[in-house]
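Trainee: This is a predicted model, with the sequence first.
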Amino acid sequence: MQTNKLFRLVGFLEDVGVRRLSTSQKCNEKGFFSSIFDKQVELQSASHSNKLSDKDMIYELTTHNVKPDSLAKYLTATQNLIGFCNANKNVLHGECYGNFKVIVGDQDQFVHLWRYEGGYENIDENIRFLADSKDFAAIEKDIVSCLRSRHSQHMLKFSYWPEIQLRNGSNIYELRSYHLKPGTMVEWGNFWAKAIRMRDYKHKEAYVGMFSQIGELYNVKHVWCYGSMEERRQARESVWQTQSQWQEIVANTVPLIRKMTSRIMVPLELSSTK
C-alpha cells in the first residue's frame, strides 16, 4: 500500500515537472512577457506619416518655460516675434494658430502652435531666412533671456481630425500628450478615427490632433477647446454616457500608452484663437 502511494506521488511530481519545463521552454522561445501578452505590433509597409497625414503641412509646437520675474518682458518679446512673422508671412510660408499660457500644469509655461505650408522644403528655406535675419536674432535674444528652458517639435496633423478653426469668445484649451509604445501609431490612429467623431459630434470641441515627426518620437498631442472647466467636465461625461463604443476604444488605446499628461491653457491676448 505504501509502495503504491509512493509511485503515484513520484508520477505526479514528474508530470508537474514536465509541464513546468514545457512552460519554461515556451517562455524562453517567445519571451516571458510575450507568453502573457501575445499582442502583435502591426507591421509597417511605409512610414505612418504616409498613412495618417498630409505631409505638406508641418506643425511646430514650441514650449517656453519662463523665469517668473521675466513674464512681462517675455510677453513683449513674443508680441514682437509674432509681428515679425506676420510681416514676413509669405517668406516664412506659415502662420501662428495659437499662443497659450498654461494655468494648470507646469507654471510659467507658454505654448505656441505654428503651421507651415510646403513641407520640409519650405522649412529649409525658413531656417536659412531666419539665420540671416538681424531683426529675428534681436527678438530671439530678448526671448531667450527670459527663459529657463525651451523645447520644440515638428508634427503632422492626423487626417481624421477636423481642420483647425480659430475660435472667438473666451475659451480654455486642454493639451493632452500621449507617449506611445513604438510601432503602435497606426493602431492608435485606427481607433481615434472613430473616437474623434464621437467627441466632436455634439460639442465641436476638437481643435487639433498631431503626432511627432521630429523631437519626441511616438508622441501624440490632442488639443481640445471648451468654454469653461465646467463645460469640459460635461463634455467628457457626456461621451461616456451617450456613446456605447467609447469604453471599447479607451480599453484598446490605453495599452498603447507609455505615459500621458494633461495641461489646461488660456489664450494670450495676442493669440489668433481665443
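Mentor: It's in.

Trainee: CA atoms for contacts and neighbours, from now on please.
Mentor: Noted.

Trainee: show me where the stretch 151-274 of the chain has helices.
Mentor: Remark: helices assigned in the stretch 151-274 of the chain by DSSP state H, counting those that start in this stretch are 185-203, 229-242, 246-253.

Trainee: this is the other structure I want to compare:
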Amino acid sequence: MTIYIIVIQNLDSAENNYSITLSLADRRYFGGWLRSLFAYDIKKDARKDAHSSLLAKKATSGLYEIQCEPLLFDEVHRELHSNADYPCEVAGSWNTWYGEQDQAVHLWRYYGGYPVLTECLNKLRLSKAYLEFHRERSKMLISQRNQLLLEFSFWNQPVPRTGPNIYELRTYRLKPGSMIEWGNHWARAIKYRQNNNEAVGGFFTQIGELYVVHHLWAYTDLQSREETRNSAWLKEGWDASVHYTVPLIQSMESRILVPTKTSPLQ
C-alpha cells in the first residue's frame, strides 16, 4: 500500500459506511472497476467496507504527501534523496503561479505505506541538514496543514513527463458520507479527460481534513487548459458527471503550478 500526505504551509510575504443501490443497466455501464466494486446481491446494499478499501489502488498504490513549503525546501530534500537508503521519492515539485502565493508544492510518494513513512520520519530526525532547515522554516511559517492521501484506483498514477507544462491542483471538500458516490461518478467521468493526457493523479484524504479530494492536471499553457476543459463539454456524458458531482461539493479551490527544475513532472 502507498500513502500520500498533503502538507500546506503559509509564509509571511471519517470514513462512513455507505449504502448504494444500482440498476442492472447502471451496473453494466460502469463495467470493470465498478462491476467488481458492486459485485454483490443488490438486495444486500448496505456496505460495511471503508471507502478507502473500495476506492484506493492496491498493489501499485503508494502513500503520497503534498507539502507546501518555503523555497529553500528543495535544496534540503535534494540532498536527502541523494541517499539511496531514503525510502521515498519526489513525484513532483512546483512553485505556485496562481492561487495561494509564496508556496512551493511537493508531491512525495512512499511505496510501502505507513511503515515506510515512519522510517522516513525517523531518518529525518537524524539529518543535520533537515533539522537546520526545520529551524529556518519555523521563522517563516504562519500556519501548516498536513494530510495523508490515498490514490483513486481509476486515476492515472503520477509518472515523470517532459515539459514544458503547467499544472493545476484542484481541491474539493466534499460533504461527509459522499466519497463513494464521488468515486462512482468520477470512475466514468475520468474517461472524458484523457484525450490530451492531462490527467496526472487523483487522491483522497485519510488523515487531516477528511472528505477532501485532490485532482492534479497537466496542460501546455493556460490557453490549452481552457481548450481542453471546453472540449470535455462536447462529449456526451460529461455534463451528467458534472451535474451529479457538484451537489456533493462543499467548497473547491484551484491552484496553477509551475514545475521546479528538478521536478520529475515537467
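Mentor: That came through fine. Worth saying up front: this structure is predicted, and the values here are computed from it rather than measured.

Trainee: Look at P264 of the second structure and say how many residues are nearby.
Mentor: 18 (other CA atoms under 10 Å).

Trainee: Per the alignment, name the residue of the first structure opposite it.
Mentor: Matched by TM-score structural alignment, P264 of the second structure corresponds to S272 in the first structure.

Trainee: ok so, going back, comparing the helices of the stretch 151-274 of the first structure, which comes out most buried?
Mentor: Ranked by mean neighbour count under mean count of other CA atoms under 10 Å, the helices of the stretch 151-274 of the first structure are led by helix 185-203, which reaches a mean of 17.

Trainee: on that earlier part again, separation between the match of P264 of the second structure and H154 of the first structure?
Mentor: According to CA to CA, to the nearest Å, S272 of the first structure stands 20 Å off from H154 of the first structure.

Trainee: likewise R176 of the first structure?
Mentor: In this view, R176 of the first structure and H154 of the first structure are 16 Å apart by CA to CA.

Trainee: got it, and I196 of the first structure?
Mentor: 22 Å.

Trainee: Equivalent analysis for N126 of the first structure, please.
Mentor: Distance, N126 of the first structure to H154 of the first structure, using CA to CA: 14 Å.

Trainee: Look at those two and report which has more neighbours.
Mentor: H154 (20 against 16).

Trainee: Can you tell me which residue is spatially central in the second structure?
Mentor: Central residue of the second structure (CA atoms, centre = their mean): F203, 3.2 Å from the mean position.

Trainee: Spatially, which residue comes closest to that residue, not counting chain neighbours?
Mentor: E151 (4.2 Å; CA to CA, 6 or more residues apart in numbering).

Trainee: mind checking what the one you found lines up with in the first structure?
Mentor: Using TM-score structural alignment, E151 of the second structure sits opposite K157 in the first structure.

Trainee: what's the burial count for that match?
Mentor: 26.

Trainee: Any idea how many residues pack against V18 of the first structure?
Mentor: 12.

Trainee: aligned partner of it in the second structure?
Mentor: Aligned against the second structure by TM-score structural alignment, V18 of the first structure finds no counterpart at all.

Trainee: separation between the residue nearest to F203 of the second structure and E227 of the second structure?
Mentor: 27 Å.

Trainee: Repeat that for L248 of the second structure.
Mentor: Applying CA to CA to L248 of the second structure and E227 of the second structure gives a distance of 26 Å.
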